[in-house]
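K.L.:
No sequence on hand, only this structure:
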């Protein structure tokens, strides 16, 4: 009977945890910028909760504290690896945020964009955690202080500094979702055509093209700036990509217009996002590093695709 009671209690804990899993993942992903590391942090949170002998007054606060502290520790070690990263570092693409809160929909959508996650990279681990908990998820300062192990006064200062840094660099995306999607559709259509003029019309004068291959996959470029350079590069590169059987699934990635490029077998080769500002594409970011694509499905052999692409271009 005692064993049955223990099993029932464990199932109850598991059900409670699963209800909060979307929130825990969303907190951790914003702190870490990595789907895999966030999933690991959530799993470690469950293991700690599973073995705790006390019942917390607020399960949400308790689990949020645990996942935040784990994420801060992971981020501190990850920063050393990112300093040694080959080329430009971009967050792992996220197709959909599992946590929803209508009252904070704007904060949640804005904070998961590639641009916002890259801004968060400039903050210290503590500033990043405080900003995510307070500004994104609306936690009270008492909860934030408990989560990061600092006083409320210190957290207010951390939050103010973080908010200032974020506001100074924040990109103001076009609010009209339909217009963004229409512009993105025109952009991906222009990629197929390979028209420099058509592409340049859609790009902001100071557009940035950023590629993240991590030294593990071929890429068009790590970083290029300016509409003419970007338009000429992608106009010359993409038509041959489509000629070798590559397909494009246009969809939202990290809350912004984007697309998954797949090889002829349907395996993911590239996740690409675009930032739309003032009716123009202001940034194009492509994640090609296979280590960052595995959570999206089977990953393509980018080197084999490049070889076939080169043969097609020569032909």
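P.N.:
All right, it came through fine. Remember, it's a predicted structure, so these values are computed and weren't measured experimentally.

K.L.:
hey, let's count contacts and neighbours off CA atoms from now on
P.N.:
Will do.

K.L.:
Who are the contact partners of residue 239?
P.N.:
Contact analysis of residue 239 by Cα atoms under 8 Å, 6 or more residues apart in numbering lists 191, 192, 193, 194.

K.L.:
Now render the residues you listed as JSON lines, adding neighbour count, distance to residue 15 and secondary structure.
P.N.:
Formatted as JSON lines, those follow (neighbours: other Cα atoms under 10 Å; distance: Cα to Cα, whole Å; DSSP: H, G, I helix; E, B strand; the rest coil):
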{"residue": "191", "neighbour count": "22", "distance to residue 15": "46", "secondary structure": "helix"}
{"residue": "192", "neighbour count": "17", "distance to residue 15": "47", "secondary structure": "helix"}
{"residue": "193", "neighbour count": "16", "distance to residue 15": "51", "secondary structure": "helix"}
{"residue": "194", "neighbour count": "20", "distance to residue 15": "52", "secondary structure": "coil"}
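
K.L.:
so which of those residues comes closest to residue 119?
P.N.:
Distance to residue 119 across these (Cα to Cα) is lowest for residue 191, with 28.3 Å.

K.L.:
ok, second structure coming up, stack it against the first:
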């Protein structure tokens, strides 16, 4: 049993990473991995390849969870975004590019367009490099059927993909300058970083304050919103902590007590920010740390703005 425990723990990072890319949810991925362990521990099976066996189990569980989650997401209030991932536990130097690209918020949103089977087949084959025989065993489909699933998924992904800046260092440097400008709160300073059609997307799920319908479009509109929030948020002790989120430049916003208010990811193309995606729903932030009362933060920020206006 000890050998089995050790074997599973060695594979846990891979299993979580597969499940997260299929589900777009940290909590659901963790549950899928735990369910995989329970099935493995209780089966008495000693497979020839623990990696192949456990990957197949976690994939099947994740596909089943995704099918039921689809109905909840269709009824979700406002924009839906994946749960933020601060670090990917699975590392493979030979597939570093595929792993990094597939965990970005933009890629996860593209994966949402696929059927559960297409998504799972794409993740196993294109992200983790599984052979088609392994994909077929995981999905309970023939190899030709899995080749078709991957081909369809690849077309959908390529059709929806926007070209993002490849140079990580340049993206990180732009993000640093952008967050410096955000802290200053000057509209003109912010505008230089924003693409003309930039989108500010917020996922509150009806459980936290939200602007409009959760979407603001256009550089001038986005800059004005950010400028209005920056200074009063800082005045109430709010902190913007630059941080990689889903492998992208981003930030964790914290209240004066250090609790998480929201997370941001920045999509960058051609040297400009084309999307800012904010996760505000507290249910999606609990794994990041203690969560703030976003309603209270907004009230305090609003009062600080009124004080500024009356000064």
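P.N.:
Noted; the coordinates are in hand. Since we're looking at a predicted model, the values are computed, not measured.

K.L.:
on that earlier part again, I'd like the contacts of residue 239 of structure 1 as TSV, with distance to residue 290 of structure 1 appended.
P.N.:
Output for those, formatted as TSV (distance: Cα to Cα, whole Å):
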residue	distance to residue 290 of structure 1
191	23
192	24
193	27
194	26
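
K.L.:
If you map those onto structure 2, which are still there?
P.N.:
Retained in structure 2: 192, 193, 194, out of the contacts of residue 239 of structure 1 (criterion both residues aligned by TM-score structural alignment, their matches' Cα atoms under 8 Å).

K.L.:
what secondary structure does residue 275 of structure 1 sit in?
P.N.:
Secondary structure state of residue 275 of structure 1, per DSSP: H, G, I helix; E, B strand; the rest coil, is strand.

K.L.:
residue contacts, it?
P.N.:
173, 256, 257, 281, 282, 283, 284.

K.L.:
6 Å instead, please
P.N.:
Counting by Cα atoms under 6 Å, 6 or more residues apart in numbering, residue 275 of structure 1 touches 281, 282, 283.

K.L.:
Also residue 153 of structure 2?
P.N.:
By Cα under 6 Å, 6+ apart, the contact set of residue 153 of structure 2 is residue 118.

K.L.:
Can you give me the distance of the aligned residue in structure 1 for it to residue 124 of structure 1?
P.N.:
Under the alignment (TM-score structural alignment), residue 153 of structure 2 pairs with residue 162 in structure 1. Distance of residue 162 of structure 1 to residue 124 of structure 1, given as Cα to Cα, to the nearest Å: 9 Å.

K.L.:
would you list every one of the strands in structure 2?
P.N.:
194-203, 215-217, 239-242, 250-254, 260-269, 272-279 (DSSP state E).

K.L.:
In structure 1, which residue range corresponds to the first one?
P.N.:
Following TM-score structural alignment, the aligned partner range for strand 194-203 of structure 2 in structure 1 is 203-212.

K.L.:
buried sites along the matching stretch?
P.N.:
203, 204, 205, 207, 208, 209, 210, 211, 212 (16 or more other Cα atoms under 10 Å).

K.L.:
biggest helix in structure 1 by residues?
P.N.:
helix 2-32 (DSSP state H).

K.L.:
which helices and strands sit right next to that one?
P.N.:
In terms of contacts (3 or more Cα pairs under 6 Å, 6 or more residues apart in numbering; DSSP states H and E), helix 2-32 of structure 1 is packed against helix 35-51.

K.L.:
Residues contacting the helix it packs on, please?
P.N.:
25, 28, 29, 67.

K.L.:
I'd like to check the angle between that helix and helix 2-32, please.
P.N.:
150 degrees (axes from the mean of the first three to the mean of the last three Cα atoms, to 10 degrees).

K.L.:
Output the residue interval of structure 2 matched by helix 35-51 of structure 1.
P.N.:
The aligned range for helix 35-51 of structure 1 is 26-42, by TM-score structural alignment.

K.L.:
Cool, thanks, signing off.
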